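>>> The following block contains a protein sequence and its predicted model.
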Amino acid sequence: MSIVIDALFVGKARPLARDGHADVPSGIVKASQKDKVWLSLNGLQGDEQGDRSYHGGPEKALHHYAAEHYAYWQSQYADSPAAMVAGAFGENISTNGITERSVYIGDVYRIGSALVQVSQGRQPCWKLNRLLCRDGVALAMQVSGATGWYYRVLQEGWIERGDKLELLERPQPGWPMARLISALFSPAAQADEWRQAAAIGQLSLNWRTTFSRRIQSGQIEDWSRRLSEPT
């Protein structure tokens, strides 16, 4: 099956408001791009993040989200102030035909004149709650496993809507992103799974470090600061 970019999104960091809370800068609201956009090691030209401590950077240069997930989110958040359509969750790339079950950590794709590699999944944060004006959205995405995934850029280049994703390498055929996301987020995940994940060389350093710390401590880290909006 030929997979193409159905939509390409870029956004500036702007204040994200919610009644009763102070505005925070965020690049989650993005605009569809009709023309070619330059993809550098740090992401798409013109794309911004509100807090570079947690978002963006070389290991999260490009975020890909499967458009077919939106039918589920429409059923869950039919009254959302943000339309549950492609681009709603701040992704850069939207496609149909591949999901976390059919994309593998370390996969290398040619997109346009660029080369990218799957580096990690998304760790949903409380800005999703603010976007939809409802608590618990970030946690719901985490539990669903429909988080999307990130790419690092191996070769900079131009990409645009309509470009095909050409799979060139699959170094980890035993590790679809669904398995990796479950290893990180499922409370039922076991130490052996963490140990195997920590040894995946194509996985981002941040995720490998997280799995290694769990092996040492035997505990899953506290996610409350990431999932719950500060009061």
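All right, it came through fine.
>>> From now on I want contacts and neighbour counts done on CA atoms only, so please keep to that.
Noted.
>>> Just the strands from the protein, written as ranges.
Secondary structure of the chain by DSSP state E: the strands cover 7-10, 14-18, 21-26, 31-32, 37-40, 43-44, 62-66, 93-95, 108-111, 114-121, 149-155, 157-159, 165-169.
>>> Generate JSON lines for those, with mean neighbour count as supplementary columns.
Listed next are these as JSON lines, based on neighbours: other C-alpha atoms under 10 Å:
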{"stretch": "strand 7-10", "mean neighbour count": "24"}
{"stretch": "strand 14-18", "mean neighbour count": "16"}
{"stretch": "strand 21-26", "mean neighbour count": "14"}
{"stretch": "strand 31-32", "mean neighbour count": "16"}
{"stretch": "strand 37-40", "mean neighbour count": "20"}
{"stretch": "strand 43-44", "mean neighbour count": "24"}
{"stretch": "strand 62-66", "mean neighbour count": "24"}
{"stretch": "strand 93-95", "mean neighbour count": "23"}
{"stretch": "strand 108-111", "mean neighbour count": "21"}
{"stretch": "strand 114-121", "mean neighbour count": "25"}
{"stretch": "strand 149-155", "mean neighbour count": "23"}
{"stretch": "strand 157-159", "mean neighbour count": "20"}
{"stretch": "strand 165-169", "mean neighbour count": "15"}
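>>> tell me the contacts of residue 101?
176-179 (C-alpha atoms under 8 Å, 6 or more residues apart in numbering).
>>> Closest to residue 117 out of those residues?
residue 177 (12.5 Å; C-alpha to C-alpha).
>>> how about the helices in the chain?
70-76, 127-132, 137-144, 177-185, 191-198, 205-217, 224-227 (DSSP state H).
>>> May I see those arranged in TSV, with distance to residue 17 as well?
TSV is the format used below for the helices of the chain (distance: least, C-alpha to C-alpha, whole Å):
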stretch	distance to residue 17
helix 70-76	21
helix 127-132	7
helix 137-144	16
helix 177-185	28
helix 191-198	37
helix 205-217	29
helix 224-227	17
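>>> Residue 68 reaches residue 96, doesn't it?
Yes. Checked against C-alpha atoms under 8 Å, the pair residue 68 and residue 96 is within contact range at 6.2 Å.
>>> Common neighbours of these two, please.
Common neighbours of residue 68 and residue 96 (C-alpha under 8 Å, 6+ apart) do not exist.
>>> will you turn the helices of the chain into CSV that also has distance to residue 82 and mean neighbour count?
Formatted as CSV, these follow (distance: least, C-alpha to C-alpha, whole Å; neighbours: other C-alpha atoms under 10 Å):
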stretch, distance to residue 82, mean neighbour count
helix 70-76, 10, 14
helix 127-132, 6, 22
helix 137-144, 12, 19
helix 177-185, 25, 21
helix 191-198, 35, 17
helix 205-217, 30, 16
helix 224-227, 19, 15
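>>> ok, structure two:
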Amino acid sequence: MTATLVVRVDALLTGCAKPYTRPGSSSGIDKHVRSGSVQIGELGLSGDEQGDPRVHGGPDKAVHHYPFEHYAQWQEDLGPLSLLQAPGAFGENISTHGLDEGKVCIGDQFTLGGALLEVSQGRQPCWKLNDRFDVPDMACRVQSTGRTGWYYRVLQAGTVSAGDLLELKSRPHPDWTLRRLGTLLFERVLDPAALEPALLLPLVPSWRKLVERRLQQCEVEDWSRRIDGPAQDASH
């Protein structure tokens, strides 16, 4: 029997893709709160854009959820930045209180308004967070703390609004919280006994490939390109 897990959505946010901080880059990370009803479909919330569809967005990263309670922890780490005074700092589409990576499992299905969402993966933070916060190792901090947030795929399109309830309907993998899975991946674990059970999960293709490669090659990935990004213009 699925445990009762219900939270209220505090804010829904979307953003338009715009030129970003480094030459040739674009990003939709600057999200703003939406009022009223918003349609949600296979590629996420209506009006939301991604600057680099090769690595952002798509059906497996349709909607990004970030717990607002993490903001207080970031303020302890970074100080009272203006960016941390309201939802949207991390480019999230959904902001809530009451859910975090230790309470959400891979494959969880939630209803929200008229939509049905499925937890597809945790976020792998990239260099755009470094520039957004003007903290050179911000992406690394997000990854190492496990305060990454997570993505949903949209199983059933519908209309959603801030104030709607996000309610757990199905939990096929109760032993696999996003925190457990994130620790396995982000702490660069190579132990086959820890990695092999993860292959039984509904991993997105890139994460499955990562686990398989570790098992085959007994080495971890080089994430410097994702974490550090392209060379910055000297004027930045």
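Noted; the coordinates are in hand. All values derive from a computational prediction rather than experimental measurement.
>>> Need the TM-score from the superposition.
Overlay of the two chains. TM-score (TM-score structural alignment, normalised by the length of the first structure): 0.94; 227 aligned residues with a C-alpha RMSD of 1.5 Å.
>>> from the contacts of residue 101 of the first structure, which single one is nearest residue 42 of the first structure?
Minimum distance to residue 42 of the first structure across those is 21.8 Å, recorded for residue 177 (C-alpha to C-alpha).
>>> which residues does that closest one contact?
Neighbour list for residue 177 of the first structure: 100-105, 120-121, 149 [criterion: C-alpha under 8 Å, 6+ apart].
>>> could you redo the last one with a cut-off of 7 Å?
Counting by C-alpha atoms under 7 Å, 6 or more residues apart in numbering, residue 177 of the first structure makes contact with 100-101, 103-105.
>>> Still touching in the second structure? Go through those.
Retained in the second structure: 100-101, 103-105, out of these (criterion both residues aligned by TM-score structural alignment, their matches' C-alpha atoms under 7 Å).
>>> Would you reformat those as JSON lines and include distance to residue 222 of the first structure?
Listed next are these as JSON lines, based on distance: C-alpha to C-alpha, whole Å:
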{"residue": "100", "distance to residue 222 of the first structure": "24"}
{"residue": "101", "distance to residue 222 of the first structure": "26"}
{"residue": "103", "distance to residue 222 of the first structure": "27"}
{"residue": "104", "distance to residue 222 of the first structure": "26"}
{"residue": "105", "distance to residue 222 of the first structure": "24"}
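>>> Rebuild the strands of the first structure as JSON lines, extending it with distance to residue 199 of the first structure.
Output for these, formatted as JSON lines (distance: least, C-alpha to C-alpha, whole Å):
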{"stretch": "strand 7-10", "distance to residue 199 of the first structure": "33"}
{"stretch": "strand 14-18", "distance to residue 199 of the first structure": "38"}
{"stretch": "strand 21-26", "distance to residue 199 of the first structure": "33"}
{"stretch": "strand 31-32", "distance to residue 199 of the first structure": "37"}
{"stretch": "strand 37-40", "distance to residue 199 of the first structure": "27"}
{"stretch": "strand 43-44", "distance to residue 199 of the first structure": "26"}
{"stretch": "strand 62-66", "distance to residue 199 of the first structure": "23"}
{"stretch": "strand 93-95", "distance to residue 199 of the first structure": "28"}
{"stretch": "strand 108-111", "distance to residue 199 of the first structure": "19"}
{"stretch": "strand 114-121", "distance to residue 199 of the first structure": "14"}
{"stretch": "strand 149-155", "distance to residue 199 of the first structure": "18"}
{"stretch": "strand 157-159", "distance to residue 199 of the first structure": "30"}
{"stretch": "strand 165-169", "distance to residue 199 of the first structure": "19"}
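>>> right, and those strands - which one's nearest residue 54 of the first structure?
strand 21-26 (11.3 Å).
>>> Distance of residue 89 of the second structure relative to residue 43 of the second structure?
Taking C-alpha to C-alpha, to the nearest Å as the measure, residue 89 of the second structure falls 21 Å from residue 43 of the second structure.
>>> same deal with residue 193 of the second structure?
Going from residue 193 of the second structure to residue 43 of the second structure by C-alpha to C-alpha gives 35 Å.
>>> Counterpart of residue 9 of the first structure over in the second structure?
Counting by TM-score structural alignment, residue 9 of the first structure corresponds to residue 13 in the second structure.
>>> circling back to that earlier point, which two in the kept ones among the contacts of residue 177 of the first structure are spaced the farthest apart?
Farthest apart among those - using C-alpha to C-alpha - are 101 and 105, which lie 10.7 Å from each other.
>>> what do these two both touch?
Contacts common to residue 101 of the first structure and residue 105, judged by C-alpha under 7 Å, 6+ apart, are 176-177.
>>> Count the residues that sit near the nearest residue to residue 36 of the first structure once chain neighbours are set aside.
In space, and not counting its chain neighbours, residue 36 of the first structure is closest to residue 160: 4.5 Å by C-alpha to C-alpha, 6 or more residues apart in numbering. Applying other C-alpha atoms under 10 Å, we find 23 residues neighbouring residue 160 of the first structure.
>>> Same check on residue 54 of the first structure?
By other C-alpha under 10 Å, 12 other residues sit near residue 54 of the first structure.
>>> what does it align to in the second structure?
Under TM-score structural alignment, residue 54 of the first structure pairs with residue 55 in the second structure.
>>> my read: residue 30 of the second structure touches residue 14, true?
No. Using C-alpha atoms under 7 Å, residue 30 of the second structure makes no contact with residue 14, being 8.0 Å away.
>>> Show the buried residues in the kept ones among the contacts of residue 177 of the first structure.
Taking 16 or more other C-alpha atoms under 10 Å as the criterion, what is buried in these is 100, 103-105.
>>> Kindly reformat these as CSV containing distance to residue 129 of the first structure.
As requested, these are arranged in CSV below (distance: C-alpha to C-alpha, whole Å):
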residue, distance to residue 129 of the first structure
100, 22
103, 27
104, 28
105, 27
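>>> Tell me the one among those nearest to residue 227 of the first structure.
Nearest to residue 227 of the first structure among those is residue 100, at 21.0 Å by C-alpha to C-alpha.
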